[in-house]
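Student: Okay, sequence plus prediction incoming.
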Amino acid sequence: MSNTFKALRAELESEELTIKITEIELENLPDGDTTVEVHYSSLNYKDGMAVNGNKARIMRNLPMSPGIDLAGIVSSTSNNNFKKGDEVIVTGWGLGETHSGGYSQIVRVNSDWLIKKPNNISLKHSMSVGTAGLTAMLSVIELEKSGITNSSGEIVVTGAAGGVGSLSIMLLNKLGYSITAVTGRMELEGYLKDLGANNIMSRDDLLAMSRPLNSGKWAGAIDTVGSTLLANVLSAIDYGGSVACCGNASGNDLPTTVLPFILRKIQLIGIDSVYCPRNLRNDAWKRLGELITPEEFESITNEVSLSEIEKPAKLILEGKIQGRTVVNIKDI
């Protein structure tokens, strides 16, 4: 291995933030017991914020690289559970936020963060879904655990055109569920139906459902947005239904009442993909490989090199990205 590698690096120069591809020496890697040669990363909303001026201080320990996901090959480790040559996935744990991230040809991380890539999914395709796919799969698994089956009734997915929302629709469709997709981008109705949505509902129509308890419409839900939209979803869940809550795109508040809980015995289940235990991650990644074929992964994937990341990073913040963007790190 060379003593240097390339990475997209954010640092302060004369109190001015610069983010550019630069050559870095191995000795400048952060602490960790495992070094990984990164092949692919993905583009998430947080990555878009990081690349576009470090909005909301997504990267908190400059200098560092953005990228909250990565997939690559172990080059060295002191953990006996891993060995050189293992194909691994890392998501969460502060990667790209408090720890230098996946937009780098070489990373050094804590081996507790590593997941051995299942044989039924490639490194590239693991990053076709990345954190968004893991979150969507964890959400579906929790609905299943709560007893919601494809015969229980319709599932509503909010933020349907986003990464987690669109992948949730794909997974639910694969499992035979009937799905209502809620979106503020009605021009994407055809795209959402191609993913597997049966019905499309505008965000404004859901916002208008402002009663504390509406007529039951859905057996369950995957909510990616929080705030008033989540409150209105809760008000229309059937008796005994469940809602997986995995995002806060619309806000951290939840202006609801106890009525859906005490009159309809519904459940609100929190989904954490950042510090999720390894056994749950292993199960989720394996199921992603089982449910989505290589051809389907390719159909939702747009690959760019790290040197091409600037344009899609802007588009994701503008809500103009359709499908998933994989970042080829090894071939900068």
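Tutor: Yes, it's here.
Student: Every contact and neighbour count from this point should use C-alpha atoms.
Tutor: Will do.
Student: Number of residues surrounding residue 62?
Tutor: Using other CA atoms under 10 Å, the number of residues around residue 62 comes to 15.
Student: same thing with residue 16?
Tutor: By other CA under 10 Å, the residues close to residue 16 number 7.
Student: Assumed residue 172 was part of a helix.
Tutor: Yes. Judged by DSSP: H, G, I helix; E, B strand; the rest coil, residue 172 forms part of a helix.
Student: is it true that it touches residue 139?
Tutor: No. Residue 172 is beyond contact range of residue 139, at 10.2 Å (criterion: CA atoms under 8 Å).
Student: got another, please set it beside the one above:
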Amino acid sequence: MFDAILVEKSGDTGAVSARLVQLNDSDLIANTEGDVTVAVAASTVNYKDGLAITGKSPVVRRYPMVPGIDFAGTVLESANPSWKPGDQVILNGWGVGEGHWGGYAAKARVKGEWLVPLPAAFTPAQAMAIGTAGYTAMLCVLALEAHGVTPDKGEVLVTGAAGGVGSVAVALLAKLGYAVIASTGRLAETDYLKQLGAATVIDRAELAAPGRPLAKERWAGAVDTVGSHTLANVCAGTRYRGAVAACGLAQGMDFPSTVAPFILRGVTLCGIDSVMAPLELRLAAWQRLARDLDPAKLAAMTRHIGLAEVIGAAHDIVDGKVRGRLVVDVGG
């Protein structure tokens, strides 16, 4: 038997509920398809995990579901030639925790092609302090670099900066030499953001309301985790031939913008998908994280919780009450 978080949906009311349960290997085999079984050491709490547990958005595609879109651990059994018992691995995305049982359990059974090796620079807990949020932040940085946004081009903006993606993005960009403007709705976190490397902290209210098609050119590039009017205003304030990496929807899925930033300033809007990213991009992102993320800053943004605390944390992250990263200590 092993501990797990199980999310269920009532057939009568459609209400979603989550609870801490004990499962066994037979439950795992009956409810998963895969060729690698992993002893999960750590997971993390992302915004999508919060949505899955609270039911505030229909991200779970079948029930019952063990949520947790990330995990790190050690291979126990493998029928996949790429992995053998004892290998340390990471999983991010691939619909795990949505349509396939995920990381909020002491054991997971997944397809071997979904796994990447744990970089030697990280422990499993550190990898989950990064998690999908940090891996997504690195994908955003790679996109900005690919579109010519270098530190000498000017400031870069990070929205939702006190959240998981935002915190890692601020730390990464500052380490790489960028002057970072951090936008947050929690100005009480100003000191925290400056410790991560932000040069300037602004109130999210500056960007959250409907704006003009074009605004004063302010930043050479941006990482946006918010969407909606915020993303529209981010694009409107981006400098000529700048780039914006969009990876979130905390404010909304809509994009009330015009073509003006794109056809008058040559701004590039880069969509960032971490769930189905190809293996070579995942490996590149994790290699860069091992090189470019300051371990001290990672530790400063991280708090550890137990599996029993995940349900409460899921509500907190959806309500915008979580700063930085939460690591779930699942097993040894």
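Tutor: Noted; the coordinates are in hand. Note that the structure is predicted; figures quoted are calculated from it, not measured.
Student: follow-up on the earlier one: who has more neighbours out of residue 172 and residue 139 of structure 1?
Tutor: Neighbours per residue (other CA under 10 Å) separate residue 172 of structure 1 from residue 139, with residue 139 holding more: 27 against 22.
Student: how near is the more buried one to residue 291 of structure 1?
Tutor: Plainly put, residue 139 of structure 1 is 15 Å away from residue 291 of structure 1 if you go by CA to CA, to the nearest Å.
Student: Kindly report the same for residue 314 of structure 1.
Tutor: Distance of residue 314 of structure 1 to residue 291 of structure 1, given as CA to CA: 31 Å.
Student: for residue 282 of structure 1, same thing?
Tutor: To residue 291 of structure 1, residue 282 of structure 1 is 14 Å away according to CA to CA.
Student: now do residue 240 of structure 1
Tutor: 27 Å.
Student: do the same with residue 75 of structure 1
Tutor: Distance from residue 75 of structure 1 to residue 291 of structure 1, counting by CA to CA: 30 Å.
Student: And for residue 61 of structure 1?
Tutor: Using CA to CA, residue 61 of structure 1 is found at 37 Å from residue 291 of structure 1.
Student: now do residue 216 of structure 1
Tutor: For residue 216 of structure 1 relative to residue 291 of structure 1 (CA to CA), the value is 30 Å.
Student: Ok, residue 275 of structure 1 next?
Tutor: Separation of residue 275 of structure 1 from residue 291 of structure 1 (CA to CA): 24 Å.
Student: what do you get for residue 284 of structure 1?
Tutor: Computed as CA to CA, the residue 284 of structure 1 to residue 291 of structure 1 distance reads 10 Å.
Student: Of these two, which one has the most company?
Tutor: Between residue 284 of structure 1 and residue 291, residue 284 has the larger neighbour count (other CA under 10 Å), namely 21 against 17.
Student: Please, which helix or strand holds the nearest residue to that one once chain neighbours are set aside?
Tutor: Closest residue to residue 284 of structure 1 apart from its sequence neighbours, by CA to CA, 6 or more residues apart in numbering: residue 137 at 5.8 Å. Take DSSP states H and E as the rule and residue 137 of structure 1 turns out to sit in helix 123-145.
Student: Comparing that helix with structure 2, how large is the average distance?
Tutor: Superposed on structure 2, helix 123-145 of structure 1 shows a mean distance to its aligned partners of 0.5 Å (mean CA distance after the TM-score superposition for structure 1).
Student: Contacts for whatever helix or strand comes next after that helix next, please.
Tutor: Using DSSP H and E, the helix or strand that follows helix 123-145 of structure 1 towards the C-terminus is strand 155-157. Here strand 155-157 of structure 1 makes contact (CA atoms under 8 Å, 6 or more residues apart in numbering) with 165, 168-169, 177-182, 218-224.
Student: Recalculate using a threshold of 10 Å.
Tutor: 143, 148-149, 164-166, 168-169, 172, 177-183, 197, 199-201, 217-225, 233, 237, 241-244 (CA atoms under 10 Å, 6 or more residues apart in numbering).
Student: Put the buried members of those into a ChimeraX selection.
Tutor: Those of those that count as buried under 16 or more other CA atoms under 10 Å are selected in ChimeraX with:
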select :143,148,149,164,165,166,168,169,172,177,178,179,180,181,182,183,197,200,201,217,218,219,220,221,222,223,224,225,233,237,241,242,243,244
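Student: tell me the contacts of the closest residue to residue 257 of structure 2 other than its chain neighbours?
Tutor: Spatial nearest neighbour of residue 257 of structure 2, excluding adjacent residues (CA to CA, 6+ apart): residue 232 at 5.0 Å. Shown in contact with residue 232 of structure 2 (CA under 10 Å, 6+ apart): 207-214, 254-258, 261.
Student: orientation of the helix or strand harbouring residue 244 of structure 2 relative to helix 124-146 in degrees?
Tutor: Using DSSP H and E, residue 244 of structure 2 maps to strand 238-246. Calculated by axes from the mean of the first three to the mean of the last three CA atoms, to 10 degrees, strand 238-246 of structure 2 forms an angle of 140 degrees with helix 124-146.
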